[in-house]
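Trainee: Sequence plus predicted model, see below.
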Amino acid sequence: MKNFGLALILLFSLASFSQTTTFIVLRHAEKADNTKDPNLSADGLTRAVELRKTLSPISVEAIYATPFNRTKQTVTPLATEKKMAITEYPVNKPYAELVNELLDTYRGKTVVIVGHSNTVPELLKVLSNNTFNINISENQFDNLFVVTLTNGKQPEVAPMKYGKSTP
């Protein structure tokens, strides 16, 4: 009986060691104007609903956004549906530090992170161990990146699209 208990402990240890953590990373939806902290435009609000529909069947443990209206509004429909709070993260925080904190807290779970055209590529570099590089133009809003991190394996990045296509 002791051996069976030891085998179970070993099995659970190995299972938790190889857990996959998933990050869904995207840029905010279309903004209404070019002011310092704009709200989403009508197209952006529609895209936010499309994001909710796209991610609705997925179990999400946490939702992160920068402290700007456009990022928070992009994930508000999803957060409302999932009955979750949106956690703000500062854009000037080193991304390696942010990723390590998220892995410490949400290992084996799924986290949604919304950023900007200049921050999403940097975050993806950190998450992929510098194996994934992308530029996001100022008028591109339909990209969604699914990053899977499994212990002992190279990170995988799956670029996807959601909502109405943008150039």
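Mentor: Thanks, I have the structure now.

Trainee: CA atoms for contacts and neighbours, from now on please.
Mentor: Will do.

Trainee: Show me the helices in this structure, by range?
Mentor: 2-17, 42-55, 69-82, 95-106, 120-127 (DSSP state H).

Trainee: wait, which of those helices is closest to Lys161?
Mentor: Between Lys161 and those, the shortest gap by CA to CA is with helix 42-55, which sits at 10.0 Å.

Trainee: so the closest one versus helix 69-82, what angle?
Mentor: Counting by axes from the mean of the first three to the mean of the last three CA atoms, to 10 degrees, helix 42-55 lies at 40 degrees to helix 69-82.

Trainee: and helix 42-55, how far out from the chain's middle?
Mentor: Put simply, helix 42-55 sits 15 Å off its chain's centre (CA atoms, centre = their mean, to the nearest Å).

Trainee: List the buried residues of that helix.
Mentor: Neighbour-count burial for helix 42-55 flags Gly44, Leu45, Thr46, Arg47, Ala48, Val49, Glu50, Leu51, Arg52, Lys53, Leu55 (criterion: 16 or more other CA atoms under 10 Å).

Trainee: The structure to be compared is supplied as follows:
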Amino acid sequence: MANIISIIFTFFFFGINPSEESILTEQQEITTYYFIRHAEKDRSNKEDKDPSLTEEGLARATKWAEVLKDVELDAVYSTDYNRTMQTAFPCAEKNKLSILKYDPSNAYTEDFQNATRGKTVLIVGHSNTTPTFVNKILGKEKYADLDDSENGALFIVQILPGGIKTSQVLYFN
């Protein structure tokens, strides 16, 4: 009984109830998204709709894991293609994570937002889907499709307390 009275006293005295405390926690969360396009794909067979990475692409995928080595990822997402899954693999392996698949045509859903809120996430996509996904998070058309030869762009998007959204692009070639 004494514990209940002290809890009630604490909430009354400090003016915080449990629901307000959870709102404060949510408002203080930072969500960070790292977006990369898949690495260099094998273009030798024009009929192949799902090519793997070239040796150069596999090396770049490994380099992405090195670039992001100090980033503790909570999740790694990829479209369901060989080239994106192969690009995501070294980062997922480094963080001991499974690769989660997403549909780029239905990417920034409420379920996705809830699953990634307050987390640090890598998302591997394509020259057109990556900027589109970033723009959807930002709520504006800030980035155009990547050139088909650009495999070294790293988009970093953060959702800060109060819903403030920031973004930047770094290039690693």
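Mentor: Arrived safely. If you're wondering where the values come from, they're calculated on a predicted model, not measured in any experiment.

Trainee: just to revisit the earlier point, among the helices of the first structure, show me which one is buried the most.
Mentor: Most buried of the helices of the first structure by mean neighbour count (mean count of other CA atoms under 10 Å) is helix 69-82; its value is a mean of 22.

Trainee: That one maps to which residues in the second structure?
Mentor: Mapping helix 69-82 of the first structure onto the second structure (TM-score structural alignment) gives residues 82-95.

Trainee: Same question for stretch 109-126 of the first structure.
Mentor: Mapped onto the second structure using TM-score structural alignment, stretch 109-126 of the first structure covers residues 119-136.

Trainee: which other residues reach that stretch?
Mentor: By CA atoms under 8 Å, 6 or more residues apart in numbering, the surrounding residues in contact with stretch 119-136 of the second structure are 30-38, 72-79, 84-85, 87-88, 104-105, 107-108, 141-148, 150, 155, 157.

Trainee: Show me which of those are buried.
Mentor: 30-38, 73, 75-79, 84-85, 87-88, 104, 107, 146, 155, 157.

Trainee: quick one: what's aligned to Gln168 of the second structure in the first structure?
Mentor: Using TM-score structural alignment, Gln168 of the second structure lines up with Ala158 in the first structure.

Trainee: just checking, its match touches Asn143?
Mentor: No: if you go by CA atoms under 8 Å, Ala158 of the first structure and Asn143 don't touch, sitting 10.5 Å apart.

Trainee: rewinding a little: endpoint to endpoint, the match of stretch 109-126 of the first structure covers what distance?
Mentor: Stretch 119-136 of the second structure has an end-to-end distance of 18 Å (criterion: CA to CA, to the nearest Å).

Trainee: can you check stretch 156-173 of the second structure too?
Mentor: First-to-last residue span, stretch 156-173 of the second structure, CA to CA: 17 Å.

Trainee: can you check stretch 106-121 of the second structure too?
Mentor: Termini of stretch 106-121 of the second structure sit 17 Å apart (CA to CA).

Trainee: Tell me how far Tyr33 of the second structure lies from Leu138 of the second structure.
Mentor: Counting by CA to CA, the gap from Tyr33 of the second structure to Leu138 of the second structure is 11 Å.

Trainee: again with Phe11 of the second structure
Mentor: 37 Å.

Trainee: circling back: quick one: which of Ala158 and Asn143 of the first structure has more around it?
Mentor: Asn143 (18 against 11; other CA atoms under 10 Å).

Trainee: what's the counterpart of the more buried one in the second structure?
Mentor: So, by TM-score structural alignment, Asn143 of the first structure is matched to Ala153.

Trainee: And that match, how far from Phe9 of the second structure?
Mentor: Ala153 of the second structure is 54 Å from Phe9 of the second structure, by CA to CA.

Trainee: just Lys94 of the second structure next, same as before
Mentor: 47 Å.

Trainee: Can you tell me, leaving aside adjacent residues, what's nearest to the aligned partner of Thr54 of the second structure in the first structure?
Mentor: Residue pairing (TM-score structural alignment): Thr54 of the second structure is matched to Ser41 of the first structure. Once flanking residues are discounted, Ser41 of the first structure sits nearest to Ala32: 3.9 Å by CA to CA, 6 or more residues apart in numbering.

Trainee: mind checking how far that neighbour is from Asp43 of the first structure?
Mentor: 9 Å.

Trainee: ok, now Glu156 of the first structure?
Mentor: Computed as CA to CA, the Glu156 of the first structure to Asp43 of the first structure distance reads 30 Å.

Trainee: hang on, isn't Glu61 of the first structure packed against Arg107?
Mentor: No: the pair Glu61 of the first structure and Arg107 fails to qualify as a contact (CA under 8 Å) at a distance of 10.1 Å.
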